[in-house]
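Enquirer: Here you go, sequence then predicted model.
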Amino acid sequence: MTTRIASVRAELRSDSADVATATPRLSWTTVSETPGWSQQWAEMKIEDEVVARVDGPGSVLVPWPFEPLRSRSVRTVQVRVLGSDGLLSDWSEPCRIRAAFRSGRDWVAPLIAAPEPTTAARPVLLRTEFTVRPQLRRATLYATAHGVYQAFVNGHEVDDQVLKPGWTPYRSRIVHESTDVTALLATGANALGIDLAGGWYTERVGFMTESGVSYGEQPSVTVHLELEYVDGSTDDVLSGEQWRCTTEGPRRSASLYDGEEYDARREMPGWDRPGFDDSAWSAAHVLRENFPVPEARTSPAVRAIERMPVTRVLNSRSGKQILDFGQNVVGRLRIRLTGPAGTRVVTRHAEVLEDGELGVRPLRSARATNTYVLSGNGEEIWEPAFTFQGFRYAEVTGLPEPIDPAAAEVVVLHSDLRRTGFFESSHPLINQLHANVVRSMRGNFFYLPTDCPQRDERLGWTGDIQVFAPTAAFLYDVDAFLASWLVDLGLEQDAIGTGSVPFTVPHVISGGDEPPGEGTNPTAAWGDAATVVPAVLFERYGDREVLERQFTSMCAWVGLVQERAGQDLLWAGDFQFGDWLDPTAPPEDAFRAMTSPDLVATAYFHRSALLTSRTAMLLGRPAQAQRYSALAYNIHRAFVDEYVGEDALMSSDSQTAYALGIVFGLHDSPQQRDRMGERLASLVRENNFRIGTGFVGTSLVCDALTETGQLEVLDALVTSTSNPSWLYPVTMGATSIWERWDSMLEDGSINPGEMTSFNHYALGAIADWLHRRLAGLAPGEPGYRTLEIAPVPLPSFDHARADLHTPYGTASAGWRRDGDVIVVEATVPTGTTATVRLPGRESVEVASGHHVWKIDG
């Protein structure tokens, strides 16, 4: 029998060895051939110098046992474990850790920008030269921007990150990058250049650019290059008035919504190398404004993840060439071109076609158009740097001849998350639905969880991620990503000052036709992201620290709602989104739903109070736990008395109402719950097995039918292809999740509503049910310390399976039909256990290893 450490990691980032803390938590996975193996103790050593020991089974987010890391230090950690079989493993492979943060000093480099610009949000090039003395030991570049930037050292990009540093609430938090640039420097003269554009800082973000708001008119950047020498001395290269800048470079404009214009005739070869003549450039303008001390990045960066070729070429009705990439993606078009100097090549983008042309109406005021002016110097390759589009189709015009399809490709962009979860079944349409969920998640996890990637919005809507967080946490490792976003949520909540959570994080909704409060009034299911998302991260990753950090935010939210609800604890009469985009809502009124918004609000009030109570207990705060538990109980009583009749019929006789009552436990007995399930099943039948839920109910309805044993109705609902249904878009050729159940109508036309996206992940929250219930792989204890294996075989399926890279190793669960028998299989990772619940059998506990059961089909 052998035992080995399969992997070791520090803190949460999965895309980098960088850590943003001096005391990173350690996690490791163990693989053992011994059935039922468990860890007795573990030893950790750093650089073969210090050995620390922890007793017991803990192997996930273990507190740092060594001296705190020094800023910029690079260390390696190894782990070995003693198992219950008495065998000691070998030391693991070294885990490299880089302390990518500044410690003990304020940020001294000022923001710099172009002086007195004549055009708003003009892209700018900035540069400086400096001398490196002999015997350089290490060079670290710290930089961030009010805008987006790339840094160049001696003509080389310093990293592969895109649109850095991303988007945070600039007035309260900005994130810096820490980049080791030692290998790019040479003794003697060196140059540092910054290519800078406005990004989210200057974009008029919000609904429609004319009613949106921007943080500022011009981008700026702050840079600190620290040079360390072998003798212990240091030199600093700081942004300041000695820098030179120009707005006369080739990038003429750059907008996230509108696209980028680049004139290759204006390129300045060597601008980012030493010896360049910048005498015609201006001195950089030093901004005297205060800004938050930049924090080290804790979440994964956005990068180019893959490249996709053209799948077919179409000609539009108007005779234009359209490139089809076969699926709806998020990224940028990269093209190879030749032609005379001054030739203007224009690319336009859209998710769908309508009447043989690009369907651009859903973009609203976003132009999603890039322009490249050829230099005429042979073959030219262009990919915009400071924009991105959501699209499947690209129209290319301006060339004398149609572009060669082989000369174009899509560079796919998203946060560089580690894929962890997989699903497969015997149902091809369900498999395509799941693939669409993955694709929509990838495209919308772009520094923060956005609603859509294409139109003049792309905002961090709290309601969308509240319902989707469980699905996200299965498909990808999103602990660091969402934990960082929750920091922003708490800061925006603090800025409002009432405990309210804004509709979007960062908070930018203001003015226009928005309801009173400019996006800050408390709203159920959206504001409840403050309680639900931290709870999901704890459930799926065992991340207690996120609960500790967000607990004040959770309490503030619940306290505000309690104040709004009043003594009867029924949250009623306030503005609510309710069951947003209920399929019966007309195109022009997404608020209109079958379910009372007050019922939705009170149900979520109960949910958040209960989650806050549980969090308080986990954090060792029994008095608060008791208070919130009592509050949750009283809300429960108020809800049932107000909305649930003695016959279990609800005041809103809708799919969403019953799903909320069942899944949130808002009933008085199992019998009442089952009667609610019977009525829910009847509603689904009466609706010809079509879905009848919006954003709120969609994530709950399958669980509600499962919990109440309505499996035949559930099967028909899940596999329906009628409009509306999960599979209707798949039958219409969808390759991502639509915002509306009918974003495209059956005649192939686009839904006439102003708000129509073909890449929204919220309605894809069903994927969590596919993983947990259909395949049967669910967390039993936080972080999958124990599993719950409880598959729900449905008649329309011959098999289903889910696989997940848990913090303890790879787990799997699934089933297949073999004649009249259903064969259930599960793999339980080393050091964990599972509770197995099979139809018609008593539950059993099993240890790690591979297990097979057979049940009647």
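Expert: Arrived safely, thanks for sending.
Enquirer: switch to C-alpha atoms for all contacts and neighbour counts from now on
Expert: Noted.
Enquirer: Quick one: neighbours of Asp355, just the number.
Expert: For Asp355, the neighbour count with other Cα atoms under 10 Å is 11.
Enquirer: do Gly573 as well
Expert: For Gly573, the neighbour count with other Cα under 10 Å is 11.
Enquirer: which stretch of helix or strand covers the nearest residue to it once chain neighbours are set aside?
Expert: Distances taken as Cα to Cα, 6 or more residues apart in numbering place Asp598 nearest to Gly573, at 7.0 Å, with adjacent residues excluded. Assigned by DSSP states H and E, Asp598 belongs to helix 597-618.
Enquirer: Give me the buried stretch members for the helix or strand following that helix, please.
Expert: Once helix 597-618 ends, the next helix or strand along the chain (criterion: DSSP H and E) is helix 622-643. Of the residues in helix 622-643, those buried under the neighbour-count criterion (16 or more other Cα atoms under 10 Å) are 624-625, 628-629, 631-633, 635-640, 643.
Enquirer: take a look at this one as well, against the first:
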Amino acid sequence: MSEPTWSAQLIAPVIDHDAPLLRTEFSLDDGHGELASARWLVSAQGVFEAYLGGVPVSADVLSPGWSSYEWRIRYRDYDVTDALAAVDGPVVLGLALGSGWSHGRLTWKSLRNVYADDVAAIAQLEITFADGHMQTVITDQNWTAGPSAVVENDIYDGETIDARLASDAWLAPGFSGEGWDGVRPVDFDTAKLAPYIGPPVVRHERIEPVAVWTSPAGHTLVDFGQNLVGWLEFSVQGEAGSAITIKHAEVLEHDELGTRPLRTALATDRLILSGGIDHFEPTFTFHGFRYAQLEGWPGELTPDSLVAVVVSSELRRIGEFECSDEELNQLHRNVVWGQRGNFVDVPTDCPQRDERLGWTGDLAVFAPTAAFLFDVNGFLRDWLVDLDLEQVHADGQVPFVIPDVLKYAPHEGKWPKPETAAIWSDAAVWVPWALWQAYGDRDGLAAAYPAMVAHVRRTARLTSENGLWDTGFQFGDWLDPAAPPDRPGDARADKGVVATACLFRSASLLAELATVLDHDEDAASFAELAERTKAAFDEHYVSEDGRVQSDCATVYALAITFGLLDEPQLTGAGNRLVQLVRQNGHRIATGFAGTPYISDALTATGHLDVAYQILLERECPSWLYPVSMGATTIWERWDSMLPDGTINPGEMTSFNHYALGAVADWMHRVVGGLAAAEPGYSRIRIAPQPGGGLTWARTSLETPHGRVTVRWELTEDGLEIEADVPAGTAADLVLPGAEPVVLGPGRHVRSRTHARN
């Protein structure tokens, strides 16, 4: 579709309503033949639902989502040709509006009206007839506005619907309702309007309850069996004026709803009954929950009474993994659900409390996993546009969150003044790198390149005279399991070591990407920066026997995986890492910085067996401890739920936080044996490394060239493997103890005797 020329105005109700309705009606121009095409361009300050001819024009919800509204507000581009042709008589256009992100409460600071004082909408319907005549219907002062049945709505706090006010009459021709009045134009620069690059948010599926019961305190609780993101939907009839109240939470604590991790988010929906049959679906909010507590339900509440509607950005699942260990399968499912629940337009840290922000550090480490499980190319390219906008307006600094709402929060001593921070700001390089490896999209890489360059150049200016990045605030190995609940940044890893290692990685990756994009001078400059950083790291942080300063698992994981060590220090560091892992009983001793890389570090230094021992450990802290506690998503803290069923006392305790699920990337590549040998899987590496007592694994991926599948099984004779290689590609098959073999397109069956370990 061509870029529109906007003549529409942004309009808001003259009379303030919590969730206003906007409408107009018109007739198609006569004398121009059949309707050829019609597109309706719609956006809003807030969120909207669009109706034409009395019905929704699309299945999307929470549009236009959350972008860096100061400079970019996306619009939806609906093809309404068939919907318009189906209307007989006057055509009614309707827009239902909610507060969303621009007008509602944001962050634990309870910021309100951050981006706009008005809930408002802009829309332009472009109709083309058979003879080429165009008719345009725009939002202007000819529209009218009135109240809806939504009397309260907020992303964090929930939605209240008064069914006594509900009516579809406003969508019918000739409507003139009580309380309806005019609209007023809102000052707005239409140059901010931009098309979606990624997908919209949609209803993904509906999940029925697995149990309904009464708690010891007398509350009615519902369990959906899965920690999810969305809302409840039901139809019900009860006494007019009575109310049903629904509270949401991810876990139970002592057999009651565990709401403390929500902090100030109310996460509460209400339906005020009309006396007739009322349908309830609160689409201007969303909650992260597995459990719901209902009060005021008329009659008996049963599992057939309601469903949970799962919402997420419309992402196509492309990667699958399964193995002989059911607990690992559950861990992998938890990773999938964690991504689904946090990829609601913005890749958020968590979907339930008074936060739900696009934390850059979480995505920096999770992006390879995300790009394997779902096709996130458009989704993350869209987010990277906002990263670039925020960075340009912050002198090259990549903020902690994208969109950067924290810049509007008052600074306080407890929270750092935002500055370039390792891993978090490195998302500017690491996320595009992950997308390049997964999809081979050169145009997307080129679009992200300026932000990558600006980040690395800014970081280089922040280093000390000795070449180390040991200045300023750093998150470091955030949420080291040894850190006290109230001091999540107190990690064992030296923050300068972590930051300098990250600078080396970003400079190295950018040098390679600059070469891909034919920026040869940049490539040489960044390669030289990487070598300089490596030399400083080695001089100041690494001993002759491979000991790395602060001598903890995270610093070895980063130094080894990022390629900072040469022999003999590499062997020494690998051996020391194994010692530390064994001393800790194979339990996790790393936080956000080290956890995504420790398995690769062990594998690269010849300690695959130890990597499997960590993966399969069940004592806390470990990946399988939450599984043993019934988790259905990845937790923020290794011990978000303590063994006695008590919620971790820290004020940051989420039960849906995808970052620590980055281990799935290692599971796909090493356990499953499927990786990209060249960007976009134009060449494939099939190299399963069995271990840990696993007897089989299956992995598949829809690559840009077609589906790749890998299945291996240990038999009495050794390792048997089946692989499907798509047309136009080749695969390097690397089996334990065997020379590599090149496989062409098609199905292949191979075996290697005596491969059991």
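Expert: Perfect, I can see it now. Note that the structure is a prediction, hence the values are computed from the model and not measured.
Enquirer: corresponding residues in structure 2 for the helix holding Asp598 of structure 1?
Expert: Taken onto structure 2 by TM-score structural alignment, helix 597-618 of structure 1 occupies residues 495-516 there.
Enquirer: Give me the mean deviation of the matching stretch from structure 1.
Expert: On superposition with structure 1, the mean distance recorded for stretch 495-516 of structure 2 (mean Cα distance after the TM-score superposition for structure 1) is 0.8 Å.
Enquirer: and that stretch, which residues are buried?
Expert: Using 16+ other Cα under 10 Å as the test for burial, stretch 495-516 of structure 2 gives 495-514.
Enquirer: Repeat that for stretch 326-345 of structure 2.
Expert: Buried residues in stretch 326-345 of structure 2, defined by neighbour count with 16+ other Cα under 10 Å: 327-328, 330-345.
Enquirer: and if you look at stretch 475-495 of structure 1?
Expert: Under the neighbour-count criterion of 16+ other Cα under 10 Å, stretch 475-495 of structure 1 has 475-494 buried.
Enquirer: what sits up against it?
Expert: 12-14, 168-169, 172-173, 298-300, 417-422, 438, 447-449, 472-473, 499-502, 505-507, 530, 533-534, 537, 541, 543, 546, 550, 553 (Cα atoms under 8 Å, 6 or more residues apart in numbering).
Enquirer: Let's see which of the residues you listed end up in strands.
Expert: 421-422, 448-449 (DSSP state E).
Enquirer: Distance to Arg137 of structure 1 and neighbour count added to these, as JSON lines?
Expert: Listed next are these as JSON lines, based on distance: Cα to Cα, whole Å; neighbours: other Cα atoms under 10 Å:
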{"residue": "Gly421", "distance to Arg137 of structure 1": "41", "neighbour count": "22"}
{"residue": "Phe422", "distance to Arg137 of structure 1": "44", "neighbour count": "18"}
{"residue": "Leu448", "distance to Arg137 of structure 1": "36", "neighbour count": "25"}
{"residue": "Pro449", "distance to Arg137 of structure 1": "39", "neighbour count": "27"}
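Enquirer: which two from these end up farthest apart in space?
Expert: Spatially, the most separated pair among these is Phe422 and Leu448, at 22.4 Å (Cα to Cα).
Enquirer: Which residues are in contact with whichever residue in structure 1 pairs up with Ile244 of structure 2?
Expert: Ile244 of structure 2 maps onto Val345 in structure 1, with residues paired by TM-score structural alignment. By Cα under 8 Å, 6+ apart, the contact set of Val345 of structure 1 is 371-374, 396-399.
Enquirer: Could you pull up the contacting residues of Gly94 of structure 2?
Expert: 21-24, 50-52, 54, 170-171.
Enquirer: what do you get for Arg332 of structure 1?
Expert: Contacts of Arg332 of structure 1 by Cα under 8 Å, 6+ apart are 383-384, 387-389, 410-413.
Enquirer: With Arg773 of structure 1 instead?
Expert: Contacts of Arg773 of structure 1 by Cα under 8 Å, 6+ apart are 703, 790-792.
Enquirer: In structure 2, which of the residues you listed still touch?
Expert: Compared against structure 2 with both residues aligned by TM-score structural alignment, their matches' Cα atoms under 8 Å, the contacts of Arg773 of structure 1 retain 790-792.
Enquirer: Now for those residues, which sits with the most neighbours around it?
Expert: Neighbour-wise, the kept ones among the contacts of Arg773 of structure 1 (other Cα under 10 Å) top out at Pro791, 26 neighbours.
Enquirer: Checking that residue next. Helix, strand or coil?
Expert: Put simply, Pro791 of structure 1 is coil when judged by DSSP: H, G, I helix; E, B strand; the rest coil.
Enquirer: what do we get in structure 2 for it?
Expert: For Pro791 of structure 1, the aligned residue in structure 2 is Pro688 (criterion: TM-score structural alignment).
Enquirer: Likewise for Gly665 of structure 1?
Expert: That one, Gly665 of structure 1, aligns with Gly563 by TM-score structural alignment.
Enquirer: repeat for Val74 of structure 1
Expert: By TM-score structural alignment, Val74 of structure 1 lines up with nothing at all.
Enquirer: check contacts around Val74 of structure 1.
Expert: For Val74 of structure 1, the contacting residues are 96-99, by Cα under 8 Å, 6+ apart.
Enquirer: Would you report which members of those are assigned to strands?
Expert: 96-99.
Enquirer: now those in TSV, with distance to Asp674 of structure 1 and neighbour count?
Expert: Output for these, formatted as TSV (distance: Cα to Cα, whole Å; neighbours: other Cα under 10 Å):
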residue	distance to Asp674 of structure 1	neighbour count
Arg96	53	17
Ile97	53	21
Arg98	54	23
Ala99	54	24
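Enquirer: how deep is Pro298 of structure 2 tucked in, by neighbour count?
Expert: The local packing of Pro298 of structure 2 (other Cα under 10 Å) involves 14 other residues.
Enquirer: Relative to Ala438 of structure 2, how far out is the nearest residue to it once chain neighbours are set aside?
Expert: Excluding its sequence neighbours, the residue lying closest to Pro298 of structure 2 (Cα to Cα, 6+ apart) is Gly238, at 5.6 Å. Using Cα to Cα, to the nearest Å, Gly238 of structure 2 is found at 53 Å from Ala438 of structure 2.
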